[in-house]
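*Asks:* mind looking at a prediction? Sequence and model below.
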Amino acid sequence: MTVDDELEGQIAEWRAYMHRRRELDHADAEELEDHLRSRITELTEGGLRTDEAFLIAVKRMGSLDALSREFAREHSERLWKQLVLPGEPDTPATARSRRELPVMVLCAVVAALAIKVPSWFGTDLDDDGSFYARNISLFALPALAAYFVWQRRVGLRVVGVLAVLFVLAAVAANAYPLADDAQSTVLTAIHLPLALWLVVGVAYTGGDWRSDRRRMDFIRFTGEWFIYFVLLALGGGVLTAVTVNVFAAIGLDVEDFVSLWLLPCGAMAAVVVAAWLVEAKQSVIENMAPVLTRVFTPLFATALLAFLGAFVWTSNGIDVERDVLILFDLLLVVVLGLLLYAISARDLTARPGLFDRLQLVLVVSALVIDAIVLLAITGRITEWGLSPNKTAALGENVILLANLAWSAWLFLGFVRGRMPFGRLERWQTRYVVVYAAWAWMVVLAFPPLFDFA
């Protein structure tokens, strides 16, 4: 591990600590980090080693700032905790945090009402499911992006780029003459949410999308958001069941209200509410995505090894129908998700351990499965020719194969002590751009390329 990698690992740990503190917003944390880096530079230029410069810089900042002082004390003792301390009631950061709730509520209401706008013009959810499938991400994600634009104080130039991308997505989803049962319709419904979620990522990062650190922050946010959204959905399911049965007890049928208003509007609002919960709880409890990663990594590794063993034992080929391809792609995405969230919570300076070796087994197993699926897809294309579904599956599996292959190589180098862990983190954060480019290609280029089939 190089000196620069070790220093970046220490700064990353310090930054994660600061971001968990509710007293600091992202702009304040950025300012503190710039201040820390400049102090480290001054000290190293004076002849100190980087680890000494880091500790001294943090402690000197601690004499100026209460939060840094607390971090300095804990870092010196290597006691990494998440303390729940109330902020000062009159600080600007606290005042801004109080305004976040009404702003979040406003954005959630906008998202909830957006899904009802088409019905005001005669396009009902029950009558035109294809329209809603193509446009589902356009109802909630602009409101979520607006929330982050306000929270991050994004500049007008970035706001303009976000607006153009959302308009482009709306045109692509609605201007093409896509039949309800066309393969391109399904591909648009699958890939447009991914493309626009990464557009939201630009707003989340405050427009600083080129930063590896900011992209990793967004990856962490995505995992936490998904968990909170699922929890809200489960709670919403309980609320729906209770509502229907309580009103049925007095002879009132509210199923139309539930299906036309409560469920669709609640789902759109939950997209924004889940994001607010992730932001609000950062200083309260440990992130859940890395914790779940610890639980499911060995389980998925075992399942993939069992599948490969059964595949070799039975010599059965893989059925490459659309649903099966989607299933395998989801499996590979889950594997990458487990890898990403383990990376996001890992101390970059720690030595490789048993869990790292388990992850290497998981990645290599997924790589072998992806290669098998690619061979099956290639054989099917050779026999029956190209179609939108097969071409999309081929491209996605090639993209995943490249990611998994290089990740396995970097992981192997790290486990053998020949590469720093930071290289794997940078590879994953920079590869996000490839996913974004592919999603936009499927949405914009595939329909006309395949004659809107």
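*Replies:* Nice, thanks for sending it over.
*Asks:* every contact and neighbour count from this point should use C-alpha atoms.
*Replies:* Will do.
*Asks:* from Val273, how far off is the residue nearest to the spatial centre of the chain?
*Replies:* Among the residues of the chain, the one closest to the centroid is Thr222, at 2.7 Å (CA atoms, centre = their mean). Distance, Thr222 to Val273, by CA to CA, to the nearest Å: 13 Å.
*Asks:* for the residue nearest to the centre of the chain, pull up the helix or strand it's in.
*Replies:* Element membership of Thr222 [criterion: DSSP states H and E] is helix 212-249.
*Asks:* buried sites along that helix?
*Replies:* For helix 212-249, burial by neighbour count (16 or more other CA atoms under 10 Å) applies to 212-229, 232-233, 236, 240, 244.
*Asks:* just checking, what packs against it?
*Replies:* Using 3 or more CA pairs under 8 Å, 6 or more residues apart in numbering; DSSP states H and E, the elements in contact with helix 212-249 are helix 183-204, helix 263-280, helix 288-314, helix 322-344, helix 421-444.
*Asks:* okay, pairing it with this:
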Amino acid sequence: MRPENDTELETQIAEWRSYMLRRRAVASADVDELEDHLRERVADLTETGLRPDEAFLIAVKRMGRMDELSREFAREHSDRLWKQLVLTDEDAPAEAERRRGLLVMVVCAALGVLAVKLPALFGFGFDDSAEFYGRNMGLLILAPLTVYFAWRRRVSRNTVLALAGLFALGALGANVYPVADDSQSIVLSAIHLPLALWLVVGVAYAEGDWRSGQRRMDFIRFSGEWFIYLVLIGLGGGVLTGITIGTFSAIGIDAETFISEWLIPCGGAAAVVVAAWLVEAKQSVIENMAPVLTRVFTPLFAVTLVAVLVAIAVTTNAIDVERDMLILFDLLLVVVLALVLYSISARDPGAPPGVFDWMQLALVVSALLIDVLVLIAILGRITEFGFTPNKSAALGENLILFVNLAWTAWLYWGIVKGRKRFALLERWQTDYVPVYAAWAWIVVLAFPPLFAFA
């Protein structure tokens, strides 16, 4: 088989796999088995003299309708949670698996609560140890979530050791450096360590197979769905907090201490795990939420970014490069990339480019122009006042975002002109994820000594 045929076949299989994951709440491990079955059929057909693209189409057709294949596969793998969405009859293995998932969630949520309250036994209370929790909150709330996925996925011993080692490295980076309480390094660590550890959670989610672009794409989809559930839980928690305060005030009891030291921190830590469990348990419902929200917010964000660019051009005001403003602009650029990514992951790869794709391209180009203005402002401040930890971190992050946005715009231009496949853009985004992880670890581990712990 010629190399170009290999590339074409891999692209077709990647599109088929993405379609399978969108149509049903099928675990990636199950899709792996189906993909092996598909590849075997393609190999058999190509041996008869068919071209790879012809063999692929015939193999997919012979695999049967999606519903029939799902039913057959569910009967052969009765321990999968999604069987309840395909088969109507309940059985003991499926029920046992659901109970196991619930038990794992409860235990790991309890670990999250314990993690945020245990430091109080050593004198680190919420009222007087804000600096300690700023350094370590990412560790405290993401370690139980990592345990949840490692337990649920039954990851290998080597993967467990790697996960534990990365969390230990994060703990050292957050706590061993002799930095002052008002140091910029503490703030940078508090921002970047959770990002670095979130990608460690991704390693557990992917069962240790983090080099797989498809597994990274699965985790990116999960991240969006997890965030939606976490926000919903947070809104419900806000209502609960308000009711609690009002109810206790009505009987003359001040519940502020209970709210601030127990309800909010413990509820928040548990919600991190509960949201993950909800995504895992209700994939068929939540999978459609991120794409729908993407459709709603893409035009809104596009209009907002264009308005910002017009305002800058009319007023000739430079972008404020203070830390809070830089964080806001970087979050805006990350949201733009997320909107593009979720839109691509949810669309039919075979559909022709449409109006929405042009809108996505306009969104990316607008974000790219804003990033250029931010970079110019940062470089101007560095030229005038020199390098500081904040400005250096912002410079690196915006350079990373610039590369991502620039290549995304180039790929999207090829897509809307019909010269490139959507799979290329998805692959670019998943391949770029380790760059963000590497930069986050650099800021956490290298910046404090590099800037003399300032």
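*Replies:* Alright, I've got the coordinates. Note that the structure is a prediction, hence the values are computed from the model and not measured.
*Asks:* coming back round to it: of all the helices and strands packed on helix 212-249 of structure 1, which one is nearest Pro118 of structure 1?
*Replies:* Nearest to Pro118 of structure 1 among those is helix 263-280; the distance by CA to CA comes to 12.5 Å.
*Asks:* have a look at how far, on average, the closest one is from structure 2.
*Replies:* Helix 263-280 of structure 1, aligned to structure 2 and superposed, deviates on average by 0.5 Å (mean CA distance after the TM-score superposition for structure 1).
*Asks:* now the angle from that helix to helix 212-249?
*Replies:* Taking axes from the mean of the first three to the mean of the last three CA atoms, to 10 degrees, one finds helix 263-280 of structure 1 and helix 212-249 inclined to each other by 140 degrees.
*Asks:* picking that back up, which residues does the next helix or strand after the helix holding Thr222 of structure 1 contact?
*Replies:* Heading C-terminal from helix 212-249 of structure 1, the first helix or strand you meet, by DSSP H and E, is helix 255-257. Contact with helix 255-257 of structure 1 is made by Val244, as judged by CA atoms under 8 Å, 6 or more residues apart in numbering.
*Asks:* determine how far helix 255-257 of structure 1 lies from the middle of the whole chain.
*Replies:* Taking CA atoms, centre = their mean, to the nearest Å, one finds the center of helix 255-257 of structure 1 at 33 Å from the center of the full chain.
*Asks:* ditto for stretch 335-354 of structure 2
*Replies:* For stretch 335-354 of structure 2, the distance to the chain centre is 16 Å (CA atoms, centre = their mean).
*Asks:* so where in structure 1 does it end up aligned?
*Replies:* When structure 1 is aligned by TM-score structural alignment, the counterpart of stretch 335-354 of structure 2 is residues 334-353.
*Asks:* can you give me the helices in the stretch 1-150 of structure 2?
*Replies:* Here the stretch 1-150 of structure 2 has its helices, by DSSP state H, counting those that start in this stretch, at 3-23, 28-47, 52-62, 66-76, 92-117, 130-153.
*Asks:* now these in a markdown table, with mean neighbour count?
*Replies:* Listed next are the helices of the stretch 1-150 of structure 2 as a markdown table, based on neighbours: other CA atoms under 10 Å:
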| stretch | mean neighbour count |
| --- | --- |
| helix 3-23 | 16 |
| helix 28-47 | 16 |
| helix 52-62 | 17 |
| helix 66-76 | 14 |
| helix 92-117 | 18 |
| helix 130-153 | 21 |
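*Asks:* nearest to Arg323 of structure 2, of the ones you listed?
*Replies:* Comparing the helices of the stretch 1-150 of structure 2 by CA to CA, helix 130-153 comes nearest, at 16.4 Å.
*Asks:* now the closest one on structure 1. Mean distance?
*Replies:* For helix 130-153 of structure 2, the mean deviation from structure 1 after alignment is 0.9 Å (mean CA distance after the TM-score superposition for structure 1).
*Asks:* please apply the same query to stretch 97-107 of structure 2.
*Replies:* Mean deviation for stretch 97-107 of structure 2: 1.0 Å (mean CA distance after the TM-score superposition for structure 1).
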